[in-house]
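Asks: This is the structure alone, sequence omitted:
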């Protein structure tokens, strides 16, 4: 039986990946940091909380990483742990740098010192492209990060490649474009929208305050994208892969899809709030995942319209459940 260690296992991607690997017959370990915001609701939502063996540790604590690797003896390590909200990275640049940047070096060094044959996946991000240099971004597109989060991720991306080239380690990097699901945190714009749609429809909220609704992103379903992570570690050689849907959609269009699904007009509820504008905006991202399709055989399966409807349905159910509990 193969074993895998997932950092960030309680996050959206970590939970979906854990379920995917369990279905593949893996023994799954999850690294959890003891922070006040840590919850297990996503693992519980997918009904896998009891199947994942949790190990306390932190990307900023080297000794705990060594300990976690000795406990789990993983064939594969998936590094999904990060301070992952772009907006927060301007308020907490040092935390973001330490966790999302230096933390990756800690983990790579821990692998090198314990078993450098362990396969490693680094969660890179399309935010590294930032001020885009090409209309469509692929593995050859120059990077121009526009946030502390993206800068930290770029450091981690190149450090992963450097350990591969310096120590003959298997380190694959997935440059994933935006991927969403009902497990997304409410601080992310997609879930913020679907949660608001549900609450407005049920009469618990009157408006939705957003920033730049003309920003465009390449959105897909997180459940599809974790398969690409696994496929990268099944290859003979480690490499970098862009994972994307190949379609760019604005926040405005997302609002239209979500509100229309419940019979409402988004223009009646959206309020543009300057406090949500970013200091340095990334206006548009559009990925080309031809390499992943050719070498990994990976394709996105879930259409964005269907994804938004799935998320709205999940939030309608959540809001309705809360209302029922309040009345009981």
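Replies: Done, it's in. The model shown is predicted, which means the values in this text are computed figures rather than measured ones.
Asks: contacts and neighbour counts: CA atoms only from here.
Replies: Will do.
Asks: Quick one: the strands in the chain, in order.
Replies: 3-7, 27-32, 53-56, 76-79, 119-125, 171-176, 179-180, 208-210, 216-217, 220-221, 240-243, 249-250, 270-272 (DSSP state E).
Asks: give the contact list for residue 218.
Replies: Taking Cα atoms under 8 Å, 6 or more residues apart in numbering, we find residue 218 in contact with 177, 178, 244, 245, 246, 247, 248, 249, 285, 286, 287.
Asks: Contact partners for residue 102?
Replies: Counting by Cα under 8 Å, 6+ apart, residue 102 has contacts 60, 156.
Asks: Neighbours of residue 279, how many?
Replies: By the measure other Cα atoms under 10 Å, the count of residues near residue 279 is 10.
Asks: Spit out the contact partners of it.
Replies: Not one residue lies near residue 279 by Cα under 8 Å, 6+ apart.
Asks: Quick check: it vs residue 213, distance?
Replies: Separation of residue 279 from residue 213 (Cα to Cα, to the nearest Å) stands at 15 Å.
Asks: same question, residue 131
Replies: From residue 131 to residue 213 the distance is 17 Å (Cα to Cα).
Asks: tell me how far stretch 277-297 is from the chain's mean position?
Replies: When distances are taken as Cα atoms, centre = their mean, to the nearest Å, stretch 277-297 is centred 13 Å away from the chain's centroid.
Asks: So for that stretch, first residue to last residue, what's the gap.
Replies: End-to-end span of stretch 277-297 (Cα to Cα): 38 Å.
Asks: Quickly note the distance from residue 213 to residue 259.
Replies: Separation of residue 213 from residue 259 (Cα to Cα) stands at 14 Å.
Asks: between those two, which one's more packed in?
Replies: residue 259 (26 against 17).
Asks: so the more buried one sits right up against residue 197, yeah?
Replies: Yes: with contacts counted by Cα atoms under 8 Å, residue 259 reaches residue 197, the gap being 6.1 Å.
Asks: Residue 13 and residue 284, how far apart?
Replies: Distance from residue 13 to residue 284, by Cα to Cα: 23 Å.
Asks: Show me which of those two is the more surrounded one.
Replies: Taking neighbours as other Cα under 10 Å, residue 13 and residue 284 compare with residue 13 leading, 25 against 19.
Asks: nearest residue to that one other than its sequence neighbours?
Replies: Nearest non-adjacent residue to residue 13, counting by Cα to Cα, 6 or more residues apart in numbering: residue 222, 6.3 Å away.
Asks: swap in residue 11?
Replies: Distance criterion Cα to Cα, 6+ apart; nearest residue to residue 11, sequence neighbours excluded, is residue 42 at 7.0 Å.
Asks: let's bring in a second one:
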């Protein structure tokens, strides 16, 4: 990848190092969050699913066995799956983390229509397995649940912490379950458990099947003469797009707050998929309308027309505001994809969807 970042030096001697667990550490958000926590002196433990191939490309650059704390690597990976509650409990009891960030999920909305049961089990029930493991072992930690703007679905924007949910996909439904079970454990057991209701957030580390990365990668390939057309579905959907590194800082801030509560993170902006196409192709002096073709296969059975967030509460309580807005976001992603092509001499293929 063209992005590079190194973890900061370990915390000062004599200062207790915080421990954090990140599920879904190999995904876009997990990798940026791991970087952030390492830069703050944390010892980070990532939970990854066992698979026949390694999917650690987003975090390989920060895994340094020499960067140690008390003789152990400051970034450690453990095989675990949200479908296995006993394994989660065993690892959490061993690690004794101060903070747990649940970012693992089947997070592709379109795929959730094809695999609704799997999505419900991992994205929904997986959360209660993790919360119950924390409760049963008596772990005193702060818990972050990655909620989603897809929970709002058909509810008219703008959407904030008080907006009713109306999910329009199996993914959105599963996230609603996770949201409410997190609140239930907070209220029933006094756990410091919060929901971060994050609107769409993107980066050069976004999986290639997500619409923004699909667009920016295609623009780079078309400009390089390696692709002729880009096939798309609904171009009129309105989204509030932000930059993933901004949003993981918001996650961390939520767990540093005095009281546990839920927050929306967004940019308060509204752009269509068509707008994002224009921003991306204009970066390379291309007219997107010459290269984009419609393909009904990319339509969802039920569409979410508009998601536009209101982050006023996060700004007031956490002091959080987004630094990168959609026009600049598209440029960052296009520039990264162009650099990737130039460095490799061939298209970079990333099949990850999480």
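Replies: That came in fine, so what should we check first? In this text, all values refer to a predicted model and were calculated from it rather than measured experimentally.
Asks: Let's have the strands of structure 1 in CSV, adding mean neighbour count.
Replies: As requested, the strands of structure 1 are exported to CSV (neighbours: other Cα atoms under 10 Å):
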stretch, mean neighbour count
strand 3-7, 24
strand 27-32, 24
strand 53-56, 16
strand 76-79, 24
strand 119-125, 24
strand 171-176, 26
strand 179-180, 24
strand 208-210, 18
strand 216-217, 22
strand 220-221, 24
strand 240-243, 26
strand 249-250, 18
strand 270-272, 15
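Asks: For residue 144 of structure 1, find the nearest of these.
Replies: Counting by Cα to Cα, residue 144 of structure 1 lies closest to strand 119-125 out of the strands of structure 1; the figure is 12.0 Å.
Asks: center of structure 1, which residue is that?
Replies: In structure 1, the residue lying closest to the centroid (Cα atoms, centre = their mean) is residue 13, at 5.3 Å.
Asks: Could I get the contacting residues of the aligned partner of that residue in structure 2?
Replies: Counting by TM-score structural alignment, residue 13 of structure 1 lines up with residue 29 in structure 2. The contact partners of residue 29 of structure 2, taken as Cα under 8 Å, 6+ apart, are 103, 244, 245, 248.
Asks: Present these as CSV; the columns should include distance to residue 169 of structure 2.
Replies: Listed next are the contacts of residue 29 of structure 2 as CSV, based on distance: Cα to Cα, whole Å:
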residue, distance to residue 169 of structure 2
103, 19
244, 23
245, 26
248, 24
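Asks: Can you add neighbour count and give those residues back as JSON lines?
Replies: Putting the contacts of residue 29 of structure 2 into JSON lines (neighbours: other Cα under 10 Å) gives the following:
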{"residue": "103", "neighbour count": "24"}
{"residue": "244", "neighbour count": "26"}
{"residue": "245", "neighbour count": "21"}
{"residue": "248", "neighbour count": "25"}
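Asks: which two in those are spaced the farthest apart?
Replies: Farthest pair in those, by Cα to Cα: 103 and 245, 14.2 Å.
Asks: Quick check, residue 166 of structure 2 in contact with residue 148.
Replies: No: counting by Cα under 8 Å, residue 166 of structure 2 does not reach residue 148; the two are 12.0 Å apart.
Asks: Would you mind measuring from the counterpart of residue 126 of structure 2 in structure 1 to residue 143 of structure 1?
Replies: By TM-score structural alignment, residue 126 of structure 2 lines up with residue 103 in structure 1. Residue 103 of structure 1 is 21 Å from residue 143 of structure 1, where distance means Cα to Cα.
Asks: just residue 205 of structure 1 next, same as before
Replies: Distance of residue 205 of structure 1 to residue 143 of structure 1, given as Cα to Cα: 40 Å.
Asks: When those two are compared, which one has more neighbours?
Replies: Between residue 205 of structure 1 and residue 143, counted using other Cα under 10 Å, residue 143 has the larger neighbour count: 20 against 14.
Asks: list the contacts for that one?
Replies: Contacts for residue 143 of structure 1 (Cα under 8 Å, 6+ apart) come out as 128, 129, 130, 131, 132, 133.
Asks: Residue 238 of structure 1 matches what in structure 2?
Replies: So residue 238 of structure 1 corresponds to residue 260, using TM-score structural alignment.
Asks: Where does stretch 196-216 of structure 2 end up in structure 1?
Replies: Stretch 196-216 of structure 2 corresponds to residues 174-194 of structure 1 when matched by TM-score structural alignment.
Asks: Same question for stretch 98-115 of structure 2.
Replies: Residues 75-92 of structure 1 are where stretch 98-115 of structure 2 lands when matched by TM-score structural alignment.
Asks: buried set for the matching stretch?
Replies: 75-84, 86-90 (16 or more other Cα atoms under 10 Å).
Asks: what does stretch 302-322 of structure 2 give?
Replies: For stretch 302-322 of structure 2, by 16+ other Cα under 10 Å, it's 304-315, 318, 320-322.
Asks: closest to residue 138 of structure 2 among these?
Replies: In terms of Cα to Cα, no member of the buried residues of stretch 302-322 of structure 2 lies closer to residue 138 of structure 2 than residue 318, at 27.9 Å.
Asks: corresponding residue for the closest one in structure 1?
Replies: Matched to structure 1 by TM-score structural alignment, residue 318 of structure 2 sits across from residue 296.
Asks: wait, what's in contact with its match?
Replies: 228, 231, 232, 235.
Asks: what about the third one, distance to residue 101 of structure 1?
Replies: I take that to be residue 232 of structure 1. Per Cα to Cα, residue 232 of structure 1 is found 21 Å from residue 101 of structure 1.
Asks: just the first one next, same as before
Replies: For residue 228 of structure 1, the distance to residue 101 of structure 1 under the criterion Cα to Cα works out to 22 Å.
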